[in-house]
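# Predicted model and sequence follow; I will ask about them next.
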Amino acid sequence: MSMTETFISHLLELRNRLLKIVLGLVVCVIAFLPFSNLLYTWLAQPLLSHMPVGTHMIATAVTTPFLVPMKVATLVAIVVSLPYTLYQAWAFVAPGLYAHERRFIGPLIVVSTLLFLAGMAFAYFAVFPVLFGFITASAPKGVAVMTDIGNYLDFVTTMFVSFGLAFEVPIAVVVLVKFNLVKIEMLKEARSYVIVGAFIVGAILTPPDVISQIMLAIPLWLLYEAGVFVAKFIQPRGDGNQLDG
């Protein structure tokens, strides 16, 4: 087979995989659309449970009550279809990898997906209740807490992505060590910088309140330590002298 034919066959394979990904996403969106209002209520529950009695969320644009629940259903569909999406991506690239690369990258994709979902779950179940409880309790006397539903969706989406990416830190550490880009000893020596950096990242990615910054920075640091621990067992041979310490 010539290079041109090979290139065309790869393009056709890529097109087929992308079509399957889009089809899987569309199916999930259609399945979740009838429950869009319920999904938004569930998403807003951490804030609703802390709002004063008699107050409620508001919609400041004409189309917001319709579009925002649709966006929530679409986001849920993206998350639910993520394993299928990753499988299609893996099926496309796997044939071009060596056996030892497949043994490493396959589990890595699975673990990174689970960690991202764990980050989202941590934000929803651990961070949001504390954060929204603090915010609503801090409202000045006479100020009614009535958040716009569109602004709320933008806020929680940013938090989900921030915590999801933060939980990928162990994956980044393991990859750097696996491909011999960084030594274990260097990672250990960088601990103090990582702690400072974690709080800086927490200040940048979260709202300007101390609670959410700390609740992102501390897991970020602990996940870094977890990545260093795991990396000891997968580092390239010949670096065994760095296992101590």
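Everything's here; your move.
# Going by C-alpha atoms from here, please, whenever you check contacts or count neighbours.
OK.
# For the protein, just list every one of the helices.
3-32, 36-48, 64-80, 82-93, 99-122, 128-137, 149-166, 169-178, 184-189, 191-205, 210-231 (DSSP state H).
# Return the distance of the fifth one from the chain's centre.
Between the centre of helix 99-122 and the centre of its host chain there is 12 Å, according to Cα atoms, centre = their mean, to the nearest Å.
# how near is residue 129 to residue 85?
31 Å (Cα to Cα, to the nearest Å).
# got it, and residue 230?
Counting by Cα to Cα - residue 230 and residue 85 are separated by 27 Å.
# okay, these two: which has more neighbours?
residue 85 (20 against 16; other Cα atoms under 10 Å).
# wait, what's in contact with that one?
21, 24 (Cα atoms under 8 Å, 6 or more residues apart in numbering).
# Report the contact partners of the spatially most central residue of the chain.
Central residue of the chain (Cα atoms, centre = their mean): residue 164, 2.3 Å from the mean position. Residue 164 is in contact with 115-120, counting by Cα under 8 Å, 6+ apart.
# In TSV: those residues, plus distance to residue 134 and neighbour count.
TSV is the format used below for the contacts of residue 164 (distance: Cα to Cα, whole Å; neighbours: other Cα atoms under 10 Å):
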residue	distance to residue 134	neighbour count
115	27	21
116	26	20
117	25	19
118	23	17
119	21	23
120	20	24
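# which one of the residues you listed sits closest to residue 46?
residue 120 (13.6 Å; Cα to Cα).
# thought the closest one was touching residue 165?
No: at 9.2 Å, residue 120 does not count as touching residue 165 under the criterion of Cα atoms under 8 Å.
# now residue 121: how far from residue 225?
From residue 121 to residue 225 the distance is 21 Å (Cα to Cα).
# More neighbours: which of the two?
Using other Cα under 10 Å, the more surrounded residue of residue 121 and residue 225 is residue 225, with 19 against 15.
# what about versus this one:
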Amino acid sequence: MESITSLALDRWLHFLAGITWIGLLYYFNFVQAPAAAEAAKDQGGPGPAAIGKYITPRALLWFRWSALVTWLSGAYYLMAAPHYSLHGAFTLGIGANNIALTTIGMGAWLGTIMLFNVWVLIWPNQKKVLGLVVATEEEKAKAKRVAFLASRSNTLLSVPMLLFMGSASHGLPF
């Protein structure tokens, strides 16, 4: 009973962290980025400084840590659940003839790519853009572009990732 409870709590944590992660991803791409661009063009307005100074750092904190918690809790679930395995998922069930491992593995790989983008491309570059680390204007411009492309890539990957994850638990290959 304890392992069932542990798995249920882990899955709950995985869903909650995942909702937070993807919700913030969509917020950045569909709300904040367009609003900051609009604010920058508004000659008489306050500009994007308030967003960049007060909202973005806090949102990025939740964004990157929810990404990590989502990935770690998902990896734990794959190791602990009797019908999955971490190795089987990341090898896409090759040799196991198990469509659930193939399906969950596709979602796990997409989630891993997205986690990489958050911690290796988005966060280090956003630190430059926000002035949290010293960077020239040229470095900031390049960092902004890299973070933008990685964030948009994650947005595009999020839908298939969610479909693979959901279909694996419902036994549907699509």
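Structure received. Note that this is a predicted model, so its numbers are computed, not measured.
# TM value for the aligned chains?
TM-score of the superposed chains, computed with TM-score structural alignment, normalised by the length of structure 2, equals 0.36; 110 aligned residues with a Cα RMSD of 5.5 Å.
# And for residue 24 of structure 2, the neighbour number?
21.
# so the closest residue in space to it that isn't next to it in sequence is in which element?
In space, and not counting its chain neighbours, residue 24 of structure 2 is closest to residue 63: 6.0 Å by Cα to Cα, 6 or more residues apart in numbering. Here residue 63 of structure 2, judged by DSSP states H and E, is contained in helix 56-80.
# Show me which residues of that helix are buried.
56-57, 60, 62-71, 73-80 (16 or more other Cα atoms under 10 Å).
# Give me the distance from it to the chain's centre.
Using Cα atoms, centre = their mean, the offset of helix 56-80 of structure 2 from its chain centre is 8 Å.
# Stretch 146-163 of structure 2 now?
With Cα atoms, centre = their mean, you get 8 Å for stretch 146-163 of structure 2.
# Tell me where structure 2 has helices.
Counting by DSSP H, the helices of structure 2 are 2-27, 33-41, 49-50, 56-80, 86-90, 99-116, 123-129, 137-169.
# from the ones you listed, which stretch is densest packed?
helix 99-116 (a mean of 22; mean count of other Cα atoms under 10 Å).
# Tell me what angle that one forms with helix 2-27.
50 degrees (axes from the mean of the first three to the mean of the last three Cα atoms, to 10 degrees).
# helices or strands up against helix 99-116 of structure 2?
helix 56-80, helix 86-90, helix 137-169 (3 or more Cα pairs under 8 Å, 6 or more residues apart in numbering; DSSP states H and E).
# Could you dump those helices into CSV with distance to residue 38 of structure 2 added?
As requested, these are exported to CSV (distance: least, Cα to Cα, whole Å):
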stretch, distance to residue 38 of structure 2
helix 56-80, 16
helix 86-90, 42
helix 137-169, 16
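# nearest to residue 36 of structure 2, of the ones you listed?
Per Cα to Cα, nearest to residue 36 of structure 2 of these: helix 56-80, 10.5 Å.
# Which residues does the closest one contact?
So helix 56-80 of structure 2 is contacted by 7, 10-11, 13-15, 17-18, 20-21, 24-25, 84-86, 89, 108, 111-112, 115, 118-119, 123 (Cα under 8 Å, 6+ apart).
# for stretch 196-205 of structure 1, same thing?
158-159, 162, 212-214, 216-218, 220-221.
# Just the buried residues of those residues.
For these, a neighbour count by 16+ other Cα under 10 Å gives the buried set as 159, 162, 212-214, 216-217, 220-221.
# Columns distance to residue 184 of structure 1 on top of those, output as a markdown table?
Output for those, formatted as a markdown table (distance: Cα to Cα, whole Å):
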| residue | distance to residue 184 of structure 1 |
| --- | --- |
| 159 | 31 |
| 162 | 26 |
| 212 | 30 |
| 213 | 28 |
| 214 | 26 |
| 216 | 24 |
| 217 | 22 |
| 220 | 18 |
| 221 | 16 |
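# Could you count how many residues lie near residue 201 of structure 1?
17.
# same question, residue 22 of structure 1
Neighbours of residue 22 of structure 1 using other Cα under 10 Å come to 14.
# For residue 69 of structure 1, see how far away it is.
21 Å.
# can you check residue 129 of structure 1 too?
According to Cα to Cα, residue 129 of structure 1 and residue 69 of structure 1 sit 21 Å apart.
# Equivalent analysis for residue 117 of structure 1, please.
21 Å.
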